[in-house]
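*Asks:* The sequence and its predicted three-dimensional model are supplied below.
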Amino acid sequence: MTDSRSAWSVFVIFLRLGLTSFGGPVAHLGYFRAEFVSRRHWLSERSYADLVALCQFLPGPASSQVGIALGLSRAGYLGAMAAWAGFTLPSALVLMLFALGLTHYGSLLAPGALHGLKVVAVAVVAQAVWGMARTLCTDGLRITMMMVGAGIVLLHPSIGTQIGVMAAAGITGLWLIKPAESNGHEPLPITVRRRAGVLWLSLFVLLLGGLPLANQLLSNQTLAMVDAFYRSGSLVFGGGHVVLPLLQSEVVTSGWVDKQTFLAGYGAAQAIPGPLFTFAAFLGAAMNQTPTGLGGGVIALLAIFAPSFLLILGALPFWEALRRSQRTQAALSGINAAVVGLLLAALYQPVWTGAIGKPADFALALLALVALMFWKLPPWLVVIAGGLSGWLLSVAA
């Protein structure tokens, strides 16, 4: 029998998620919640929300950082690597193969099937919003903070607005929310000591400042690639689509990848599960100068995700200590209400607006929601059924 706390077990669990998690970072957080909070009980609803709040504040892909932290809490450093590898490698491998043979991988999913997957993402996010709201928005103040936060983000959609809403909610919670004395939390079994956390954070800063200098001194193409993708992963808040303009300026403007190839890879990235940051693997494999091919894809992939590892490993030891205090708990209660508001806003834009366009879409989304919440079907099965249903509807139309 496989040890549930082994790195291999963590890899297998995240591999299944990496193969079936369509819908972008918001949907990924919904899949993670269903798998690790509702089904496996690795951590409580509140601990999960606290972890999401931390990763929302850090630059880089929030859903991947949540996955790294979950793997770390389960099986240490090897678990963190296993979680990242399982969740990331499926989409990264497909995109690298696509870069090596665009004509063979240009139609990875039929348009109808892809649309069905987007519709299922509506149900996944709706389930996450409902479950987190019931636990984290338990009174009028927190419900109001959730609704106000959602409204502000919808009216002024930007990463700065999201961070501002969470900061304002934290300050409001600090002054107005009094956590109950019995309102304890279930801490993650963090295996990183504070001294190690300082070292990881120091390494993050050293690489961020040192790689550009080393690139200027040595003028090496591989080093230039590492610098470009590491910087992209370090300086982008919000992850996902937000990284695309920066990547375009790094690889298209420099002439490493032509614009048509860049756009083709971006289109393929929308049709597969897993984190959008794996688009870097496509770009590395599609380079018109060495390193290119699979080697270039691996270098770009590791470089863009390296900041995520360093930041989450460096921040978690201090985060766990801070969240034990009553004042921090009060601020986190406000932030958690805001996080639900952000998810609510994302449920409408872009998840709902990008998927629901006709009555059949709404019917399919409602069926998927019932399957998840009341029939208790596993998310991966609902995802496959949603893709198949979308394809059948497109054929019948």
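*Replies:* Nice, thanks for sending it over.

*Asks:* alpha carbons only for contacts and neighbour counts from here, please
*Replies:* OK.

*Asks:* From the chain's centroid, how far away is stretch 111-118?
*Replies:* Put simply, stretch 111-118 sits 20 Å off its chain's centre (C-alpha atoms, centre = their mean, to the nearest Å).

*Asks:* Of all the residues in it, which ones are buried?
*Replies:* Using 16 or more other C-alpha atoms under 10 Å as the test for burial, stretch 111-118 gives Gly112, Ala113, Leu114, His115, Gly116, Leu117, Lys118.

*Asks:* Can you name the next helix or strand after the helix or strand where the second one lies?
*Replies:* So that's Ala113. Here Ala113, judged by DSSP states H and E, is contained in helix 111-136. Following helix 111-136 in sequence order, the next helix or strand is helix 140-155 (DSSP H and E).

*Asks:* in that following helix, what's buried?
*Replies:* Residues of helix 140-155 classed as buried: 141-143, 145-154 (neighbour count, 16+ other C-alpha under 10 Å).

*Asks:* Taking those residues, tell me the two that lie furthest apart.
*Replies:* Spatial extent of those (C-alpha to C-alpha) is set by the pair Leu141 and Leu154 at 19.9 Å.

*Asks:* C-terminal to the helix ranked longest in the chain, what's the next element?
*Replies:* Identified as the longest helix of the chain according to DSSP state H is helix 62-100. Downstream of helix 62-100, the first helix or strand assigned by DSSP H and E is helix 102-105.

*Asks:* mind listing what's buried in that following helix?
*Replies:* Leu102.

*Asks:* So Arg134 versus Leu176, what's the distance?
*Replies:* Per C-alpha to C-alpha, to the nearest Å, Arg134 is found 20 Å from Leu176.

*Asks:* take a look at this one as well, against the first:
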Amino acid sequence: VNFPRRLLEIFLVALRLGCTSFGGPIAHIGYFREEYVKRRLWLDEEEYADIVSLCHVLPGPTSSQVGITVGISRAGLAGGVIAWLGFTLPSAAVLILFALGVANAENLEESGWLHGLKLMSVAVVALAVWGMARAICVDRIRTTLAGLSAITILAVASPSVQIYVIFAGAIVGWVLLREKFAGVTSSRRFPISKQFGICSLIAFA
């Protein structure tokens, strides 16, 4: 597939996901997995899980970062930009139209349709979490680590606790799982140099 056609493919797939993915970033990750991993085979389960884990550590919406990373893996920086545009444009357009309509609406908090959307979002997020858990928590160590992390975050409702749990999970995983993944390498290479990555990290900091 030539480069322009690959960019078009990335854009159209991201655009369709942007038009059909509901429920917020966590739910989007489930939709992405169905499309990029199971349907199109652009990534395998381990690669996708690695991307999601890394994007969770970064500030900002995880789903957008995952989509950008998938685009980069397919067609470099241009692919990342195209994936971001395709996924973001539908929601941006709908939000603008929604805002124009809400300005003239009354008693929005009591609207039955809005309450229905909230309930639907809960179901979508739960389905996405369950799908990711089945793919990633494949042994006792990872299942226990995920369970303890969930209990901690639910018990202590604080944004800072989430950061502590993420880094604690990284340390525990490194100690308990490093032998399991010793020598495991991915054949996928991202078309971005280390120098560019370092410069981007410095600019971000």
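*Replies:* Done, it's in. Everything quoted here is computed from the prediction, not taken from an experiment.

*Asks:* Superposing both, give me the TM-score.
*Replies:* Overlay of the two chains. TM-score (TM-score structural alignment, normalised by the length of the second structure): 0.83; 203 aligned residues with a C-alpha RMSD of 3.1 Å.

*Asks:* and the longest helix of the first structure, how far from the second structure on average?
*Replies:* Its match in the second structure and helix 62-100 of the first structure itself, once the structures are fitted together, sit a mean 1.6 Å apart by mean C-alpha distance after the TM-score superposition for the first structure.

*Asks:* show me what contacts Leu7 of the second structure?
*Replies:* Contact analysis of Leu7 of the second structure by C-alpha atoms under 8 Å, 6 or more residues apart in numbering lists Ala75, Ala78, Gly79, Ile82.

*Asks:* For Ala128 of the second structure, which non-adjacent residue is closest in space?
*Replies:* Gly30 (4.4 Å; C-alpha to C-alpha, 6 or more residues apart in numbering).

*Asks:* any idea what that neighbour aligns with in the first structure?
*Replies:* Aligned by TM-score structural alignment, Gly30 of the second structure pairs with Gly30 of the first structure.

*Asks:* From the contact counts, what lies against the strand or helix carrying its match?
*Replies:* In the assignment (DSSP H and E), Gly30 of the first structure maps to helix 24-32. Packing contacts for helix 24-32 of the first structure, counted by 3 or more C-alpha pairs under 8 Å, 6 or more residues apart in numbering; DSSP states H and E, involve helix 62-100, helix 111-136.

*Asks:* next SSE after that helix?
*Replies:* The first helix or strand that comes after helix 24-32 of the first structure along the chain, using DSSP H and E, is helix 45-57.

*Asks:* circling back to that earlier point, so which of the contacts of Leu7 of the second structure is the most crowded?
*Replies:* Neighbour counts for the contacts of Leu7 of the second structure, by other C-alpha atoms under 10 Å, peak at Gly79, which reaches 26 neighbours.

*Asks:* That one reaches Gly86, doesn't it?
*Replies:* No. Contact status for Gly79 of the second structure versus Gly86: not in contact, 10.4 Å apart, counting by C-alpha atoms under 8 Å.

*Asks:* Identify the residue nearest the geometric centre of the first structure.
*Replies:* Ser63 (2.1 Å; C-alpha atoms, centre = their mean).

*Asks:* Setting the sequence-adjacent residues aside, check what's closest to the counterpart of that one in the second structure.
*Replies:* Superposed on the second structure with TM-score structural alignment, Ser63 of the first structure falls opposite Ser63. Nearest residue to Ser63 of the second structure in three dimensions, chain neighbours excluded: Pro25, at 4.8 Å (C-alpha to C-alpha, 6+ apart).

*Asks:* What's the local residue count around the one you found?
*Replies:* Neighbour count for Pro25 of the second structure, taken as other C-alpha under 10 Å: 18.

*Asks:* any idea how far the residue located most distally from the centre of the second structure is from Phe98 of the second structure?
*Replies:* Computed with C-alpha atoms, centre = their mean, the residue of the second structure farthest from its C-alpha average is Glu106, at 34.5 Å. Using C-alpha to C-alpha, we find Glu106 of the second structure at a distance of 14 Å from Phe98 of the second structure.

*Asks:* Glu47 of the second structure now?
*Replies:* Glu47 of the second structure sits 36 Å away from Phe98 of the second structure, going by C-alpha to C-alpha.

*Asks:* Which one of those two is surrounded by more residues?
*Replies:* Using other C-alpha under 10 Å as the criterion, Glu47 of the second structure and Phe98 rank with Glu47 on top: 15 against 11.

*Asks:* The first structure: which residue goes with that one?
*Replies:* In the first structure, the residue matched to Glu47 of the second structure (TM-score structural alignment) is Ser47.

*Asks:* wouldn't its match be in contact with Leu136 here?
*Replies:* No. With contact defined as C-alpha under 8 Å, Ser47 of the first structure does not count as touching Leu136 (10.8 Å).

*Asks:* give me the stretch of the second structure that stretch 267-285 of the first structure matches.
*Replies:* Counting by TM-score structural alignment, stretch 267-285 of the first structure pairs with no residue of the second structure.
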